[in-house]
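K.L.:
model the following, please.
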Amino acid sequence: MRYLSLLFASVLPLVASCKTAEALPSSPPASGPGVAVVELFSSEGCSSCPPADEVLSDLVRKGDGRVFPLAFHVDYWDDLGWADPFASAQATARQREYAASFGTSSVFTPQMIVDGTEAFVGSDASHARDAITRALARAPSTRLTVTAERADAQSLRVHYRFDPAPKDGVLRLALVERGLVTRVPRGENAGRTLAHENVVRSFVTVPIHAAEGTAVLPVPSSVDRRRAEVIGYVQSAPRTEGRGVPITAAARTPAP
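P.N.:
Below you'll find the predicted structure:
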């Protein structure tokens, strides 16, 4: 596992031990009325991250419609020999926001967060399975539906509807792409071929003012729309200080 301490806004990576990923169970998690949004913070520059990437990829392969996996590639390892082609400062900023919501000043990779409130080492498949089961057992406070249409070559127009409209919070919209493969020539993963699923290629936050609306989601030119989809999810205001930001609904739609 790799750690990043946020001290005086500087980046100070520290090294710690990592876990070996185990396969998720072949059967889907226990049934329930809820959804499970699984956010992984990872990097191709981190040697501890490939096992966590495999845990997330296993969720995608299982295809449980109630589970929404997203891989955010952070950029704070990009100066250590290999710049991750999918990394972004936006992903790093999102992880830092989560750190603040958990009452800590540091972030690490690989980190997995389920439903915005349960954070742990991303390669811990058993913890992922249990956290997903707990998330699915919680009834969502609203129902979300999303549809998308092509606005132009660089963007999608995403239509969303809530039933009922959330009383607080925001809508997160992510464009994710499957089947990404990189041959890494340098850095901690030098010589390895890394495979990724549901990498976040674009991400916007939309304030919620009504029961329905429309938002624009950018589409990078390198994205293959045939392997992409839009995932939307609602995050409410934190209910308990230091316990993250709860996710109360989620939905997906293909990227046209």
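
K.L.:
C-alpha only now, for contacts and for neighbours.
P.N.:
Noted.

K.L.:
buried sites along the helix or strand encompassing S57?
P.N.:
Element membership for S57, per DSSP states H and E: helix 49-62. Buried positions in helix 49-62, judged by neighbour count with 16 or more other CA atoms under 10 Å: 49-60.

K.L.:
could you do stretch 146-157 as well?
P.N.:
For stretch 146-157, by 16+ other CA under 10 Å, it's 146-148, 155-157.

K.L.:
tell me how far the ends of that stretch are from each other?
P.N.:
When the termini of stretch 146-157 are compared using CA to CA, to the nearest Å, they are 10 Å apart.

K.L.:
ditto for stretch 205-222
P.N.:
22 Å.

K.L.:
what comes up buried for it?
P.N.:
Here stretch 205-222 shows 205, 208, 212, 215-219 as buried, counting by 16+ other CA under 10 Å.

K.L.:
and for comparison, fold this next one:
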Amino acid sequence: MQRVPYRKQATYFLSTLVSALVLLGIATLTARAEEKSPKAVLELFTSQGCSSCPSADKLIAQYARRDDVLAMTLPVKLWDYLGWSDTLATEINTKRQMAYSVARGDRDVYTPQLVINGETAMLGSDKDAIDQEVATSDLPLPIDLSLNNGVLEIDLGDAEIDAESATIWLMVLDDRVHVPVSAGENRGRKLDYYNVVRDMRPVGIWKGQPIKLELPLSDVEKHATSGCVVIAQVDTFKGPGRIVGAAQLHQIFPARTIGSADGSFPYKPGIR
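P.N.:
From the prediction side, this is the model:
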């Protein structure tokens, strides 16, 4: 496990981002999220420059295949200065991990670090601790996703939670990315990542009542994405708080090359 001292208070700021869902020239495309709602959201903060991370990366792949858990990989820049710059890491993911540490009050940032439902942090390779937390988890707010004729439809129901509102976040994912590492602690290794968060942005506010959002997929593609996740997350005065709802929509795209350091990996969508 690698840790980094917290040097300054991170601001929970995310700049406006382009929508990274991809239409790919298809005139009519219809898809729907899986019927079973997850009871837990797992966010793994990982780094290609961390020798302790591959075991956690493999573990998150197991959770990504489960229907009752929504598991995501968020590569961060913590160890880029050690000789290898993470090819998947983003400032957004890095700031999100920092913001979580401030919101919890422990300011503890390390890799591999797993955050469950926006609140509980633990070692990302500790399966027993993860399973114990997941077993008692619950996401009370129902969210339904569907894609119809180039429009992403997001339906949020109602739920009783200890907050007046929650921010609705759209995250775009690559189902699987293969990365050969040629320097740093993982030099010579070939690493696989699942449900990699490539972009995220707020798209609305849930205020305790059912709401429907419609997002056009007309923006220019900026990332090679294969699906999306929508979460509803309570904001606190310290930063991001509890995740109260989540849903994932898988999209089937043609094989494509993404994510690797040398651009050589042909992506084949879908792992379930």
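
K.L.:
ok so, going back, which other residues reach the helix or strand following the helix holding S57 of the first structure?
P.N.:
For helix 49-62 of the first structure, the following helix or strand on the C-terminal side (DSSP H and E) is strand 67-73. With contact meaning CA atoms under 8 Å, 6 or more residues apart in numbering, strand 67-73 of the first structure is reached by 35-44, 53, 56, 59-60, 84, 86-88, 91-92, 132, 176, 197-200, 231, 250.

K.L.:
check the gap between S125 of the second structure and I60 of the second structure for me.
P.N.:
From S125 of the second structure to I60 of the second structure the distance is 8 Å (CA to CA).

K.L.:
which stretches in the stretch 1-150 of the second structure count as strands?
P.N.:
2-4, 30-32, 40-46, 69-75, 109-111, 113-116, 120-123, 143-148 (DSSP state E, counting those that start in this stretch).

K.L.:
please name every helix or strand in contact with whichever helix or strand comes after the last one.
P.N.:
Moving toward the C-terminus from strand 143-148 of the second structure, the next helix or strand (DSSP H and E) is strand 151-156. If contacts are counted by 3 or more CA pairs under 8 Å, 6 or more residues apart in numbering; DSSP states H and E, strand 151-156 of the second structure sits against strand 143-148, strand 211-216.

K.L.:
average offset of the lengthiest helix in the second structure relative to the first structure?
P.N.:
Identified as the longest helix of the second structure according to DSSP state H is helix 91-104. By mean CA distance after the TM-score superposition for the first structure, the fitted helix 91-104 of the second structure averages 0.6 Å away from its aligned residues in the first structure.

K.L.:
distance between that helix and the chain's centre?
P.N.:
Remark: helix 91-104 of the second structure is offset 13 Å from the chain centroid, using CA atoms, centre = their mean, to the nearest Å.

K.L.:
what packs against that helix?
P.N.:
Packed against helix 91-104 of the second structure by the contact rule (3+ CA pairs under 8 Å, 6+ apart) you find strand 69-75, strand 109-111, strand 190-206, strand 240-250.

K.L.:
got TSV for those strands, with distance to S182 of the second structure too?
P.N.:
Listed next are these as TSV, based on distance: least, CA to CA, whole Å:
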stretch	distance to S182 of the second structure
strand 69-75	17
strand 109-111	20
strand 190-206	9
strand 240-250	31
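
K.L.:
among the ones you listed, which is nearest G184 of the second structure?
P.N.:
Minimum separation from G184 of the second structure across those (CA to CA) falls at strand 190-206, 12.7 Å.

K.L.:
what comes up buried for that closest one?
P.N.:
191, 193-202, 205-206.

K.L.:
and what of stretch 105-113 of the first structure?
P.N.:
Those would be 105-113, for stretch 105-113 of the first structure by 16+ other CA under 10 Å.

K.L.:
can you tell me which of those residues is nearest R96 of the first structure?
P.N.:
Nearest member of those to R96 of the first structure, counting by CA to CA, is V107, at 6.6 Å.

K.L.:
correct me if wrong: that closest one contacts Q95.
P.N.:
Yes. Between V107 of the first structure and Q95 there is a contact under CA atoms under 8 Å: 6.9 Å.

K.L.:
format the strands of the stretch 1-150 of the second structure as TSV; extra columns: distance to T225 of the second structure.
P.N.:
What follows is those, written out as TSV (distance: least, CA to CA, whole Å):
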stretch	distance to T225 of the second structure
strand 2-4	29
strand 30-32	15
strand 40-46	18
strand 69-75	14
strand 109-111	24
strand 113-116	23
strand 120-123	27
strand 143-148	15
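
K.L.:
just give the number of residues close to D158 of the second structure.
P.N.:
Counted with other CA atoms under 10 Å, residues neighbouring D158 of the second structure total 15.

K.L.:
now the corresponding residue of the first structure for it. Nearest residue, chain neighbours left out?
P.N.:
Counting by TM-score structural alignment, D158 of the second structure lines up with P164 in the first structure. Distance criterion CA to CA, 6 or more residues apart in numbering; nearest residue to P164 of the first structure, sequence neighbours excluded, is T142 at 5.5 Å.

K.L.:
quick check: that neighbour touching P166?
P.N.:
Yes. Contact between T142 of the first structure and P166 holds when scored by CA under 8 Å: they sit 6.6 Å apart.

K.L.:
the two: which has the busier surroundings?
P.N.:
P166 (22 against 16).

K.L.:
mind listing what the more buried one touches?
P.N.:
P166 of the first structure touches 141-142, 208, 211, 236, counting by CA under 8 Å, 6+ apart.
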